[in-house]
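Q: Prediction below, plus the sequence it came from.
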Amino acid sequence: MTPLGPGGAANAWNQLQPKAAALRIKDLDFSDLLDEEDIDVLDNNTFNSAPTCFSGIPPPPPPPPGQKMVRLFWKELKQGDGPHKCRFGRGTVWASLDKVAVDTSRLEHLFESKAKDLPAAKVTRPMKKPVILVLDPKRSNAINIGMTVLPAIHVIKTAILNFDEFAISKEGIEKILTMTPTDEEKQKIQEAQLANPDVPLGTAEQFLLSLASISALTHRLQLWSFKLNYETLEKEIAEPLFDLKLGMEQLASNQTFRRILAALLAIGNFLNGSNAKGFELSYLEKVVEVKDTVHRQSLLHHTCSQVVENYPESSDVYSEIPAITRSSKVDFEQLSENLVQLEKRCKASWDNLKVVAKHETKTVLKNKMTDFLKDCTQRIIILKVVHRRVINRFHSFLLYLGQPSSSVRDIKVTAFCRIISEFALEYRTTRERILTIKRKRATHRERTKTRGKLITEVNLLSAAPPAVAGVGEEEHENMKNLLISSSVSAEQRGLRRTRAVRSKTPSVSIALNLTDDATDEIMDRLVKSVTQNPSDRPSSPKTRKQSRLNRKSLRRTLKSGLTLDMVQALGLNNKAGDKV
C-alpha cells in the first residue's frame, strides 16, 4: 500500500492546494501580500487609455544658461503612464517631491562645459571552465578518495536503510549519490567475482557492490537528500523575497531619498535647460561620474551639499535601507529557477517515496516521510504565491518611481537594488566628507579667535563674563600709577639722604650722585617693562635675571641708602674717598 493513493503524486499535489492559507513561512510574515497582487499591474490595459499623471499645462523650462553646460544624459520622464494607485501611493514619487531652489549662477560657474576624453572601457572575456572527463581508472580513484570522508560501508548501508541523518551528513549523501554504481558497473563486478571467486575485490569495487545490494538505492538517496536540504533551500528563497518586500517599503518611506531626487532634478533641469518631471533611476549610477569643470567635484558632491545645507537633520540613506543592500547581492533570476527546481524535486520525492514504500516494511518510517512531504508541498505552494506577489509588487513599485510601463519587465531586481545600494553608499561617503570639512572649518574659526593670546587670557575669555576685561584694565592702570608714585618718593628720599651724607665725605657725595642716576635709569626701565604689552616684552632669560637684580638693589637703596661697603662693591670709590 502506497501513501499517495490511486491518483499518484500529481493528484496529491493538487489535493494539498490551500484555499486560504496564511502567507507565513516560519518567522517570515508575508500576510500583507494581498490577493489582488496575484495579478500583475503590467497585465492591465489601463495605462494606454488613462490620462497622464502629469496633468495640466507644464510650467515653462528654466531660462537656458548663458554658457554651454555639462549635460546630464538621463532618460527624461516626458509623459507618465497614468495615475496608478498602489501600496506605496497614488501616481508617482515625482509628483510628491518638494520644489528645490538652486543657485543658478554658482552652477553655471561650476559646470561650464569643457571638452575631455573619456577612457575606453576594457572588455574582459570570461574564462572557460575546464571539463572533467571520467574514465575507469579515474572512476576508481574518485571512489577511493570519496571513501576517505565517509564512514565504514556497513555503517553507510544501515544509515541509508533507516534514513539516519546522524550517521551521514548532507555532504556525505551528496557524495554517495555521485558514487552510486550503474547497472553496467554492477554487472561487470559480479561477472569478475564469479570468474575469480578466490581473488578479493578491490576497494572501489567492493564499495560499489555493497551499495548495489541496497534496495531502491537511488530513490532512497534522492528522497533523503531532499529531506536534509529542504530547510536550506526554502530559506534561500524565502529570505531574499522578504528582504525585497521590506526594502521597497524602506525606500518608499525614506524622506532623505526624496530630497536627494528633488535636488538632483532641480540641478539637472538647470544644466539641461529643461523642465523634466523626473528621470529614470538608472541614471543614479552615473551621478558620481559627472564633475564640475572648476573644482572637479562630482555632481553627487554638489547635490549632497544642497541637501545637507537645506536639511541638516537628513540621514545618510544607506543605513536606512539595509534590505535593499542585501537584495542587491541576490540573483533573483536564479532564485526563480531554484523555486521551480524545488517544486520539481518535491514532486519527484513523492515518486521516490512510492518506490521506497514497495520495499519498506517499517510503517513508522513511511508515515514519517509522508507527513514530511505533505508539509513541504504546503510550504512550497505558499512560497510560490509569495514569490508571485512580491515580484508583482516590485513592478508596481517601479511604476511608482516613474519607470515607463514598457520597460518595467526589462528591469532586473538585482540590478535595480544594486544601483540604489551603491548610490546610497556613495552618498554616505560624500556626506561624511562634507560634514568633516564643515567641522574642520568651525574648529579653524574658533582657533582664529584666540590666536596670539595667552592661555590665561583665553581661559578668561571663555569662562569669565565680559565685565572681567574692564576690571583687568583698571587694575593695570592702578599698578602703573603706584609704580610711578613709588619712583617719585624714592627720588625724594634719595635727595634727603644725599644732603645728610654730603657733610661726611666728598667721595660719598659723588657716589650718591652716581647712584641717583643709576636709580633713575633703573626706575625708568622698570616702569617701561611694566607698562609694555605682554607680547612686546623681551623674553631673553638674561634680561629677566638682570631686571630681578635691579629690583633687589632698588629695594635696598630705597630702604637705607648706600653704605661705604656697597660703594666699594660697586666700584664708585676713588683714591680721594679712600683717604677720607
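A: All right, it came through fine.

Q: Going by C-alpha atoms from here, please, whenever you check contacts or count neighbours.
A: Noted.

Q: and residue 511, how far is that from residue 289?
A: Using C-alpha to C-alpha, to the nearest Å, residue 511 is found at 89 Å from residue 289.

Q: who has more neighbours, these two?
A: Relative neighbour count places residue 511 above the other of residue 511 and residue 289, with 23 against 12, counting by other C-alpha atoms under 10 Å.

Q: one more structure, for comparison:
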Amino acid sequence: PSRAGKRRNCAEAEPKPYQPKINKIKIFPEPRRRQICVMLARLHGGKEETLDAVLRMDALRLSPEQVELLLINAPPMDEMQVLRKAQEEHTIDEFNVWDTAEDFILSLIAIPRHALRLQVWDFENTFEEFYDAMSLVAEEIDRGCSSLILSSRIRHLLGITLFAGNYLNGGTARGRADGFAIDALLQMKMVKTSNGDRDRPGTLVDFIAQQMEKKYPDELDQVFDEGGEAEHLRRAARRELGGAGM
C-alpha cells in the first residue's frame, strides 16, 4: 500500500474526542411540560425577547392574545415553590441545564412582580371590550328600571292588581293594603276565577287583563308591543352586571 493510503487509514482509526452528555433537568410532569411548550411555540419570539417584552410590557412585541396566553400559563404559588426548591438542589453548569419548559418558567418568575404585571397588562388589553359590554348591560337594565318606574301603563296595571287583591281579601286586614309583595305576582295565574262563566273559569290574570282593557283601552297591548315595557323588562331580567350577562 502507498504512504497516502497508510495516512488515510491511520486518520480513520483515530478516536473521536470525548463529548460529555448534557443533562437536561426536568421538574414538571409531562402534561404541564407539553402545555408550556405549546405556549412557547405560539409566542414565536425567542425566550430573551419574550421575557424582555414582559418586563417592559411592550405591546409591539406581544399581542393581547399572547399576553393572555402567558397569564393563563403563569405558574401558581405551589409550582413556584417546587421550582425554587429545585434551584437549591441542582447545580447548573455546562453539563447540567434546565429543560426548555423549566428554563422559561424560572426566567419568567425572576421578573419582578411577573404575575401582577401580566394581570395588569391583560386588564389594559381587555378593558375597552369589557367596558363596552358592561355599558350595554347597564343600559338595558336602566331602560328596564325606567320602564317599571316611569311608565303610566305599568302603574295602571299594578293599580288594578292591587285593587283585585284587596277585593279578594275583603273583610280581612289584608283587604285594605296599600301595596303588595312583588312575588305575589307569580301566584296570580294560579288563582282561579269564574268571571261569571262556569264553563270557562279563568285566572286572576285573565280578570286583571279584562279590567285593564275596560278602564285603559289598548294600554295592555302597548305594554307588550315590540319596544314596549315588557320587552325592556325581559331584556333587563336576563342581564347580570357582575359578569356582563353576555
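A: That came through, no problem. From a predicted model like this one, the values you see are computed outputs, not experimental measurements.

Q: State the distance from residue 479 of the first structure to residue 157 of the first structure.
A: In this view, residue 479 of the first structure and residue 157 of the first structure are 108 Å apart by C-alpha to C-alpha.

Q: now the closest residue to residue 324 of the first structure other than its chain neighbours, what's its secondary structure?
A: In space, not counting the residues next to it along the chain, residue 324 of the first structure is nearest to residue 247; the distance is 4.8 Å by C-alpha to C-alpha, 6 or more residues apart in numbering. Using DSSP: H, G, I helix; E, B strand; the rest coil, the secondary structure recorded for residue 247 of the first structure is helix.

Q: these two touch, right, residue 247 of the first structure and residue 321?
A: Yes. Between residue 247 of the first structure and residue 321 a contact is recorded at 6.3 Å, counting by C-alpha atoms under 8 Å.

Q: From residue 269 of the first structure, how far off is the aligned partner of residue 190 of the second structure in the first structure?
A: Alignment note (TM-score structural alignment): residue 190 of the second structure maps to residue 289 of the first structure. Taking C-alpha to C-alpha as the measure, residue 289 of the first structure falls 18 Å from residue 269 of the first structure.

Q: One more: residue 309 of the first structure?
A: With C-alpha to C-alpha as the criterion, residue 309 of the first structure and residue 269 of the first structure are 20 Å apart.

Q: Pick out whichever of the two has more residues nearby.
A: Each of residue 309 of the first structure and residue 269 had its neighbours counted (other C-alpha under 10 Å), and the higher figure belongs to residue 269 (21 against 11).

Q: Let me know whether that one touches residue 279 as I believe.
A: No. With contact defined as C-alpha under 8 Å, residue 269 of the first structure does not count as touching residue 279 (10.3 Å).

Q: Aligned counterpart of residue 101 of the second structure in the first structure, please.
A: When the first structure is aligned by TM-score structural alignment, residue 101 of the second structure is paired with residue 204.

Q: quick one: contacts for its match?
A: Contacts of residue 204 of the first structure were listed using C-alpha atoms under 8 Å, 6 or more residues apart in numbering, and they are 140, 143, 144.

Q: Which of the helices or strands spans the residue nearest to residue 487 of the first structure when sequence neighbours are not counted?
A: In space, not counting the residues next to it along the chain, residue 487 of the first structure is nearest to residue 523; the distance is 6.3 Å by C-alpha to C-alpha, 6+ apart. For residue 523 of the first structure, the element it lies in under DSSP states H and E is helix 506-531.

Q: Neighbours of residue 261 of the first structure, how many?
A: Based on other C-alpha under 10 Å, the number of other residues close to residue 261 of the first structure is 22.

Q: That one matches what in the second structure?
A: Structural alignment places residue 261 of the first structure opposite residue 158 in the second structure (criterion: TM-score structural alignment).

Q: Please, which helix or strand holds that match?
A: Counting by DSSP H and E, the element that carries residue 158 of the second structure is helix 152-168.

Q: which helices and strands sit right next to that helix?
A: helix 114-150, helix 204-215, helix 219-224 (3 or more C-alpha pairs under 8 Å, 6 or more residues apart in numbering; DSSP states H and E).

Q: Pipe the ones you listed into a markdown table and attach distance to residue 23 of the second structure per row.
A: Conversion of those to a markdown table gives the following (distance: least, C-alpha to C-alpha, whole Å):
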| stretch | distance to residue 23 of the second structure |
| --- | --- |
| helix 114-150 | 28 |
| helix 204-215 | 79 |
| helix 219-224 | 74 |
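
Q: Now which residue in the second structure aligns to the residue nearest to residue 324 of the first structure?
A: If you follow residue 247 of the first structure across to the second structure using TM-score structural alignment, you land on residue 144.

Q: Would you confirm that that match contacts residue 232?
A: Yes. Distance between residue 144 of the second structure and residue 232: 4.8 Å, which falls inside the contact criterion (C-alpha under 8 Å).

Q: if I look at residue 111 of the second structure, how far off is residue 239 of the second structure?
A: Residue 111 of the second structure sits at a distance of 40 Å from residue 239 of the second structure (criterion: C-alpha to C-alpha).

Q: And those two? Which one has more around it.
A: Set side by side, residue 111 of the second structure and residue 239 give different neighbour counts by other C-alpha under 10 Å, the larger being at residue 239 (18 against 14).

Q: thought the more buried one was touching residue 136?
A: No. When contacts are counted by C-alpha under 8 Å, residue 239 of the second structure is not listed as touching residue 136 (9.7 Å).

Q: for the first structure, what spans make up the strands?
A: Listed in chain order, the strands found in the first structure under DSSP state E are 24-25, 28-29, 85-86, 89-90.

Q: Nearest to residue 148 of the first structure, out of the ones you listed?
A: Of all the strands of the first structure, strand 24-25 sits nearest to residue 148 of the first structure, with 38.3 Å by C-alpha to C-alpha.

Q: Report the separation between residue 96 of the second structure and residue 208 of the second structure.
A: Distance of residue 96 of the second structure to residue 208 of the second structure, given as C-alpha to C-alpha: 83 Å.

Q: These two: which is more packed in?
A: When residue 96 of the second structure and residue 208 are compared on other C-alpha under 10 Å, the one with more neighbours turns out to be residue 208, at 20 against 14.
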